[in-house]
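Asks: below is the sequence, then the predicted model.
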Amino acid sequence: MKRFISLFALALAMAAAPAAFADNLYYRATMSGPAEAPPNASPGYGVAFFIVDDVAQTMRMSVPFFDLIGTTTAAHIHCCTADPLTGTAAVATAVPTLPGFPDGVITGQYERTFSLADEAFYNPGFITANGGTVDTARAAFLSGLASNEGYFNIHTTEYPAGEIRGFLVAAPIPEPATWGMLALGLGVLGLWGRPRRS
């Protein structure tokens, strides 16, 4: 019951404050072996989520991944391909790997928030290739993501060039009316699940 009340309160707060989401861009990457270039038969998969706050200039990553054949050696965002949702590109983010990404595992979870204004977030080669400053690199990076020309790639011992990857695509956020319906539904579930007195 307490969980339903907490969810109800959260949904109400989100419905009442839609402006809080106005400066955020949401992306999702569905990662698999067949999505690699060239494709492979890895059973590995993951659905990663990214939140870009273009006011605070941050990027929040939540990257779960499962059932890789090889053990992890590196992970990056690559950008920017010549065409949306296809092709390959150079590494845009930190090399040799994103800081703190789990190493030597076949299943894991990565959670991190980065400053897009921090030079250390980017591959130095990406900065050089995109105007030579962090500001110009950030603009190119965000433009590439908005154009579906960036992908998240997990490299492993079995597939050094990448075992699973997925292009970052916009993940729509529900409208305030949808949050209101969610709040109402959770409230009804909460009342329905309440013990009845005799």
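Replies: Alright, I've got the coordinates.
Asks: make it CA atoms for all contacts and neighbour counts henceforth
Replies: Noted.
Asks: now the helices for the protein?
Replies: Read by DSSP state H, the chain holds these helices, from start to end of the chain: 2-16, 124-129, 134-146, 176-192.
Asks: go through those and name the closest to Val169.
Replies: Among the helices of the chain, helix 134-146 comes nearest to Val169, with 7.3 Å by Cα to Cα.
Asks: correct me if wrong: Phe126 contacts Ala139.
Replies: No. Between Phe126 and Ala139 there is no contact under Cα atoms under 8 Å: 11.6 Å.
Asks: so between those two, which is more surrounded?
Replies: Using other Cα atoms under 10 Å, the more surrounded residue of Phe126 and Ala139 is Phe126, with 24 against 14.
Asks: show me what contacts that one?
Replies: By Cα atoms under 8 Å, 6 or more residues apart in numbering, the residues touching Phe126 are Ala90, Val91, Ala92, Thr93, Ala137.
Asks: how about these in CSV, adding distance to Leu116?
Replies: Formatted as CSV, those follow (distance: Cα to Cα, whole Å):
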residue, distance to Leu116
Ala90, 18
Val91, 15
Ala92, 12
Thr93, 10
Ala137, 9
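Asks: alright, now check it against this:
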Amino acid sequence: MKLSTLFAGCLFASVAAMPAAAHQIVYTTSLDGPSEAPPNISPGTGTAKITVDFDLVTMRVEESFSGLQGNVTASHIHCCTAVPGAGTIGVATTLPTFTDFPSGVTSGTYDRTFDMTDASSYNPAFVTANGSVGGAFNALVAGLDGGTAYANIHTNIFPAGEIRGFLAPIPEPEAYAMLLAGLGMIGAVARRRRG
């Protein structure tokens, strides 16, 4: 198989995936005490799902949690640690907690969409550190993409955080389609070389 045919096939696979390119990225994590820094023995668990919409410049926060030892005092996203999946860092999102987040409870759910062009969606120190609201948005997305941002639920028994988890993007279906197309091209080249 000629190199130009292989190149054309790869180009076709890339172009075919382009219309499906999303303007949203979804990030998820599981929340637990052992993921805290320092780790704790809380039996509490939870999940966080963050959906960033780049057309609307919004961030939807969905969290659920149960079994906490303490009563909730705050929840927010911290960003951006020096090492992916480790360490601690200051709060990036609104202070002292997400707007209307359940407080004084040991279990609950939360679902709210934030306007990420509004400075009130961020910790003012995070905006200052990144030069502007736009800079803060870009830094937060980079932290989410790089695994250096984490969701954290704080309680009265664990003021530094009872359960947390580092957020990671969910691979999109078109990423799998491109992977399969690439593997198909490699298989075709291997068959032709053997034959």
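Replies: Thanks, I have it. Note that the coordinates shown come from a computational prediction; the quantities given were computed from them, not determined experimentally.
Asks: superposed, how do the two chains score by TM?
Replies: After superposition, the two chains reach a TM-score (TM-score structural alignment, normalised by the length of structure 2) of 0.78; 160 aligned residues with a Cα RMSD of 1.8 Å.
Asks: and the nearest residue to Pro169 of structure 2 once chain neighbours are set aside, how many neighbours?
Replies: Leaving aside its chain neighbours, Pro169 of structure 2 sits nearest to Tyr27 (4.2 Å; criterion: Cα to Cα, 6 or more residues apart in numbering). A count of neighbours around Tyr27 of structure 2, defined by other Cα under 10 Å, yields 20.
Asks: just Ala20 of structure 1 next, same as before
Replies: Counted with other Cα under 10 Å, residues neighbouring Ala20 of structure 1 total 9.
Asks: separation between it and Gly144 of structure 1?
Replies: Relative to Gly144 of structure 1, Ala20 of structure 1 is positioned 25 Å away (Cα to Cα, to the nearest Å).
Asks: of all the helices of structure 1, which one comes closest to Cys80 of structure 1?
Replies: helix 134-146 (5.4 Å).
Asks: so which bits of the closest one are buried?
Replies: Val134, Asp135, Ala137, Arg138, Ala140, Phe141, Leu142, Gly144, Leu145, Ala146 (16 or more other Cα atoms under 10 Å).
Asks: can you lay out the helices of structure 1 as CSV showing distance to Asp103 of structure 1?
Replies: As requested, the helices of structure 1 are arranged in CSV below (distance: least, Cα to Cα, whole Å):
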stretch, distance to Asp103 of structure 1
helix 2-16, 35
helix 124-129, 22
helix 134-146, 25
helix 176-192, 38
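Asks: looking at those, which is nearest to Cys79 of structure 1?
Replies: Closest to Cys79 of structure 1 of the helices of structure 1, according to Cα to Cα: helix 134-146, at 6.4 Å.
Asks: average offset between the closest one and structure 2?
Replies: On superposition with structure 2, the mean distance recorded for helix 134-146 of structure 1 (mean Cα distance after the TM-score superposition for structure 1) is 0.9 Å.
Asks: could you tell me where that helix falls in structure 2?
Replies: Aligned using TM-score structural alignment, helix 134-146 of structure 1 spans residues 133-145 in structure 2.
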